[in-house]
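Trainee: Provided below are the primary sequence and the corresponding predicted coordinates.
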Amino acid sequence: MLILVINSGSSSLKYQLREVHPDGGEPAEPVIASGLVERIGVPGSGVDNHSEALEQVNAELETVLGGRTIDAAGHRVVHGGERFKAPALVTMEVIRAIERLAPLAPLHNPAAAQGLRAIAEKWPEMPQVVVFDTSFHQTMPEEAWRYALPDALYTEDGIRRYGFHGTSHDLVTGLAAETLGIPREQFSAVILHLGNGASATAIAGGASVDTTMGYTPLAGLVMGTRSGDVDPSIITHLIRNGSYDADQMDRLLNRESGLLGMSGHADMRQVVDNAHAGDRRARMALKVASYRLAKYVGGYHVAVGGAQAVVFTAGIGENSAPFRAAVLDRLAPLGIAYEAEKNLERSGAPRVISTADSAIPVLVVPTDEEMAIAQATVELAMGAGAR
C-alpha cells in the first residue's frame, strides 16, 4: 500500500510517501519520496494556504508515482485532548473536533485541520487517519496528570497534563521491550525522546504513567529554545513589573530560552563543540540540561517501581554521545554503568550501550514517527476499504 504521511505545521507541510506492506513486512525502499513546503501563507511565498501546498505536493509526487494511486493518508496531529485515545479514521466530525481543540495547540491543530480538509476536497474517496501526539499518554493515572489548581480549571477549561511525543514514545517502548526480550505488557522503562523538543516518559506495563511535558510542550526538560520547568512566579513577576506582556513572555519561554538562552545556540552539536572548546556558557547549559534530565530519570525510576531500561531516542538521544555520557555519569548512584566505546558507536538499529553488570540496561533506539503513522494508517484504512 502507498501511504502519504502528512505533518502540517502552522506555515509548513512536511510529507513522506511510503510503501507499507499490510502483513508487516519491510519493503526494500520504504520511503519513496519526501519533501517540505514552507512559508505557507507568508506574503510573497506563492503558497497562500494548505490547499495550494497540497497541489505542490501532488505535482512533486506525480513524478514518482508511475501511474500508481495513493491508498491512504496519515496525519500527525499534535493535540487530541481527552477525546482521542487512539488513532482515528477521519470524518468531518473528527476534523471539527480537532478544530475545537485548537485553543490547546493554536499553532498546530488549525493547520492539521486545513491539511485534512485539503485532502478531503482533492481526494474525497481516500481514507485518512489521524495519529495524535497526546493519545499515548491517556493511560496516565489522575495523580500524574492533575495539577494542584482549583478543580474548575480542569472540569471547565481542560487544564491538565496531556503530554506529547506520544507516537515516538509508543514506538520506542515496543522496540526496546523487543530488544530486551521482555513482553511489552511486562515492560517498565524510562524513555527519553531528546531532540530540539524533548520529553521523558515513565513506562509501566508498556503504557505511559507519567511524562514531562504538560498542558503544552513547554514543561519539563531543557530543550533547544524552550525553558522547560520554571517557577511560575517568575512569569507573573516579569509581567507585573512591565518587562514583558503575555505574548512576549510566551516567546521568551518557547523560542528564546533553553540551550539557546543559556549558551547562544539551540543546536546541541554546537553547544557540545563550544563546551569542549572551553566556552563557559555552553558548559553550564550542558550541566543544567543533563542535571534536569537525570533528575527526572531518577524520579521516574521510582514512579514505575524500578525501571528495566533507560532508553535514548530522537535526534540528540540517538546521535549525541557526549550528552548521553553527561546524563549517564549522573545516574551512577542508580547502579547504571555504560561502555564508552559502545556509547560512541553509530547504528541504525536498537542497541544496548550499558555494561553487563549495569543495574539498569541502557539502550539507544532509533525512532521513526512517520513509519509509525504509516502503519497506524494502514491498520485503520484497510477497514475503511482502501485498495
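Mentor: Arrived safely. No experiment lies behind these values; they were computed from the predicted model shown.

Trainee: C-alpha only now, for contacts and for neighbours.
Mentor: Fine.

Trainee: find the centremost residue of this protein, please.
Mentor: Nearest to the mean C-alpha position of the chain, counting by CA atoms, centre = their mean, stands His165 at 2.6 Å.

Trainee: what's the nearest residue to that one if we skip its chain neighbours?
Mentor: Spatial nearest neighbour of His165, chain neighbours left out: Asp133 (5.2 Å); criterion: CA to CA, 6 or more residues apart in numbering.

Trainee: how about Lys287?
Mentor: Ala326 (7.9 Å).

Trainee: and for that neighbour, the neighbour number?
Mentor: Ala326 has 16 neighbouring residues, counting by other CA atoms under 10 Å.

Trainee: what do you get for Thr139?
Mentor: Using other CA under 10 Å, Thr139 has 14 neighbouring residues.

Trainee: spit out the contact partners of it.
Mentor: By CA atoms under 8 Å, 6 or more residues apart in numbering, the residues touching Thr139 are 207-209.

Trainee: check Ala202 too.
Mentor: Residues near Ala202 by CA under 8 Å, 6+ apart: 188-191, 208-211, 300-301, 303-304.

Trainee: between those residues, which is nearest Met268?
Mentor: Lowest distance from Met268 to those (CA to CA) belongs to Ile191, with 19.0 Å.

Trainee: and the closest one, that's in a helix?
Mentor: No: counting by DSSP: H, G, I helix; E, B strand; the rest coil, Ile191 is not found in a helix; it is strand.

Trainee: one more structure, for comparison:
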Amino acid sequence: MTTTPTKEGSAAVQARRVLVLNSGSSSVKYQLLDMNDRSRLAIGLVERIGEETSRLLHTPLTGGDAETRERTGRIADHAAALKAAAEELAADGLGLDSPELAAIGHRVVHGGLRFTRPTVITDEVLTEIERLVPVAPLHNPANITGIRTAQALRPDLPQVAVFDTAFHTTMPEYAARYAIDVETADAHRIRRYGFHGTSHAYVSRKAAELLGRTPEEVNVIVLHLGNGASASAVAAGRCVETSMGLTPLEGLVMGTRSGDIDPAVTFHLKRVAGMSTDEIDVLLNKKSGLLGLCGDNDMREIRRRIDEGDERAALAFDIYVHRLKKYIGAYSAVLGRVDAVVFTAGVGENSAPVREAAIAGLEELGLVVDAGLNAVRSGEPRLISPNYARVAVAVVPTDEELEIADQTFALVGRAESAGQEVPVGEVDN
C-alpha cells in the first residue's frame, strides 16, 4: 500500500482514504471513507450550483455526534463547489492535501461497452467518456466536469471512474440488443446498457451474504426503487437482464419518468400534438411517471393521499405496482430459479405498502411477505418473508458510495500492494 514519508522523513503514512464524488448537473455529493474499516469520515452535498441560493451541507463523522454545517450563498460552478467542500474537509483535519488520501473515485453514469470495470482516468479515458455524451446527455457532462475539477485539485492522485453501466455489460447479446437494423444500431451505439449498476452489484452481493451463500450460488432479482427505478436479474453474480436500456428512461414506472412506452407515442405526439423532440424528451423524463399520473412523485405523499381516498393517487400506485409485478414475473422466467427478490433504495427500503403490493398474488412463484416482518423499519439487511417461503424476499439498503470506494481502492491498492504502478486507462475493446 502507498506509504508517504512524513515531514520529518521518518515514519510513513499509509494512504488508505478514498474520496467519492458524485457530480450532477447542479450538485456534487461527496463522501470521504477510511478503507481500514470502510467507515465514513465525512459526508457532504453542494446543491443548486450556479444559483444565488446555492447551499453546502457538510457533516464530519470523526467523533462524537455528527453535526451538520451549512453554507449558503452563490457557488458559481463545480470548481467552486469542490473547493468549498475541500475547505470544509480541511477544517476537520481531513484536507485533500493529506498523504492519507489514496485516490478519488468518481461515479460515471455511462461507460458504454468499452468500460466494464473501474478504470483509472487518463486523457484517453476522459475522451471516451466524452464520446458517450450523446447517449447520456443529462449525466456524463456533469461527471466529466467533476473529474476535471478534481484533477486540477489533486493532479498527482489517481482518479478512478466507476461506471453505472459496468455491472450490466455481462448481459448476453440476446438481452442487450434491440430488434432494429443491426448496422444502424451499431453505427449509433443503440443497445441496452442498463444503469444503477453499482447499486445492483452491491445489493445482489449483500443479498447472497444474507442468505449465507456466495454470489455464485444464488439467483437474485434486485428492485432498485428510488425516484429513478430499475430491476435486474442476477444469475450467479452476473447480470443477465436489466430494465433500463439505452438511457435510464426504459423500464419501471419512476418518479418523473414514464418507463416502458410504445415508441410510436413519440411519433404521435410530434405529428398530432405538434410537440418538438425536446418537448417530448422533457415530457417523458421529467413530467411523467408518478408525477404525471397524480401530480406527486413522493411515495409517502401518494400513500397519504390514498389513505384519504384520492383516486388519482390510488391509480398511480396501482400502475407502479403492476409494472413491478410484470418485471418480477419476467425475470423469474429469465432466471429459471430465483433464490431471492430484493428491495432497495429510497422507496424499496422504506415503503412497506409497495413491497407488500408488489409481492401479493405471486404465491405460485414461491413469493410471500410476512406482514409483521415487512412492517419493521431498519437500516440493516433483513428478510421479510416467512421461513416456509420457497423464495426469500429481502430488504437490503444500498450503498453506492461504499461500492465506489471499494472498487476504487481495490484497483489502486491491488497494484501498489504488489509494488507496481497503478494501472491506467484499462479500456476494454
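Mentor: Right, received. Where do you want to start? What you see is a predicted model; the values in this text were computed from it and never measured.

Trainee: hang on, the earlier thing: what's the helix or strand for the aligned partner of the residue nearest to Lys287 of the first structure in the second structure?
Mentor: Here Ala326 of the first structure is matched to Ala357 in the second structure, going by TM-score structural alignment. Element membership for Ala357 of the second structure (DSSP states H and E) is helix 352-359.

Trainee: which one in the first structure is aligned with Tyr174 of the second structure?
Mentor: Under the alignment (TM-score structural alignment), Tyr174 of the second structure pairs with Glu143 in the first structure.

Trainee: any idea how far its match lies from Gly383 of the first structure?
Mentor: 36 Å (CA to CA, to the nearest Å).

Trainee: about what we covered before: give me the mean distance between whichever helix or strand comes after the helix holding Ala357 of the second structure and the first structure.
Mentor: Sequence-wise, the next helix or strand downstream of helix 352-359 of the second structure (DSSP H and E) is helix 371-375. By mean CA distance after the TM-score superposition for the first structure, the fitted helix 371-375 of the second structure averages 0.3 Å away from its aligned residues in the first structure.

Trainee: re the thing from before, may I ask which of the contacts of Thr139 of the first structure has the most neighbours?
Mentor: Ser208 (27 neighbours).

Trainee: so it sits in a strand?
Mentor: Yes: counting by three-state DSSP, Ser208 of the first structure is located in a strand.

Trainee: which one in the second structure is aligned with it?
Mentor: Alignment note (TM-score structural alignment): Ser208 of the first structure maps to Cys239 of the second structure.

Trainee: the match of Tyr174 of the second structure: what's it in contact with?
Mentor: So Glu143 of the first structure contacts nothing (CA under 8 Å, 6+ apart).

Trainee: what helix or strand is it on?
Mentor: helix 142-145.

Trainee: and the residue of the first structure positioned farthest from its centre, how far from Ile98 of the first structure?
Mentor: Outermost residue of the first structure with respect to the C-alpha centroid, by CA atoms, centre = their mean, is Asn241; its distance is 35.1 Å. As defined by CA to CA, Asn241 of the first structure lies at a distance of 37 Å from Ile98 of the first structure.

Trainee: check the secondary structure at Ala161 of the second structure for me.
Mentor: Going by three-state DSSP: Ala161 of the second structure is strand.

Trainee: burial of the equivalent of it over in the first structure, as a residue count?
Mentor: Under the alignment (TM-score structural alignment), Ala161 of the second structure pairs with Val130 in the first structure. For Val130 of the first structure, the count of nearby residues is 29 (other CA under 10 Å).

Trainee: Val130 of the first structure is in contact with Val77, isn't it?
Mentor: Yes: assessed by CA atoms under 8 Å, Val130 of the first structure is found in contact with Val77 at 6.4 Å.

Trainee: tell me the residue in the second structure aligned with Leu61 of the first structure.
Mentor: Aligned partner of Leu61 of the first structure by TM-score structural alignment: Leu89.

Trainee: surely that match and Leu41 touch.
Mentor: No: taking contacts as CA under 8 Å, Leu89 of the second structure lies outside contact range of Leu41: 9.3 Å.

Trainee: find residues that contact each of the two.
Mentor: The contact lists of Leu89 of the second structure and Leu41 share Pro60, where a contact means CA under 8 Å, 6+ apart.

Trainee: tell me where the first structure has strands.
Mentor: 2-8, 13-19, 31-37, 72-77, 88-89, 128-132, 189-194, 198-204, 207-211, 310-313, 351-352, 362-364 (DSSP state E).

Trainee: list the contacts of the first one.
Mentor: Right, the one you point to is strand 2-8 of the first structure. Against strand 2-8 of the first structure from outside (CA under 8 Å, 6+ apart): 13-20, 69-77, 108, 111-112, 115, 370, 373-374, 377-378.

Trainee: ok so, going back, aligned to the residue farthest from the centre of the first structure, what sits in the second structure?
Mentor: Taking TM-score structural alignment, the alignment pairs Asn241 of the first structure with Val272 from the second structure.

Trainee: quick check: the gap between that match and Ala264 of the second structure.
Mentor: 12 Å.

Trainee: show me where the stretch 251-400 of the second structure has helices.
Mentor: 264-271, 277-286, 289-294, 299-307, 311-335, 345-350, 352-359, 371-375, 400-417 (DSSP state H, counting those that start in this stretch).

Trainee: closest to Ala84 of the second structure out of the ones you listed?
Mentor: Of the helices of the stretch 251-400 of the second structure, nearest to Ala84 of the second structure by CA to CA is helix 400-417, at 20.1 Å.
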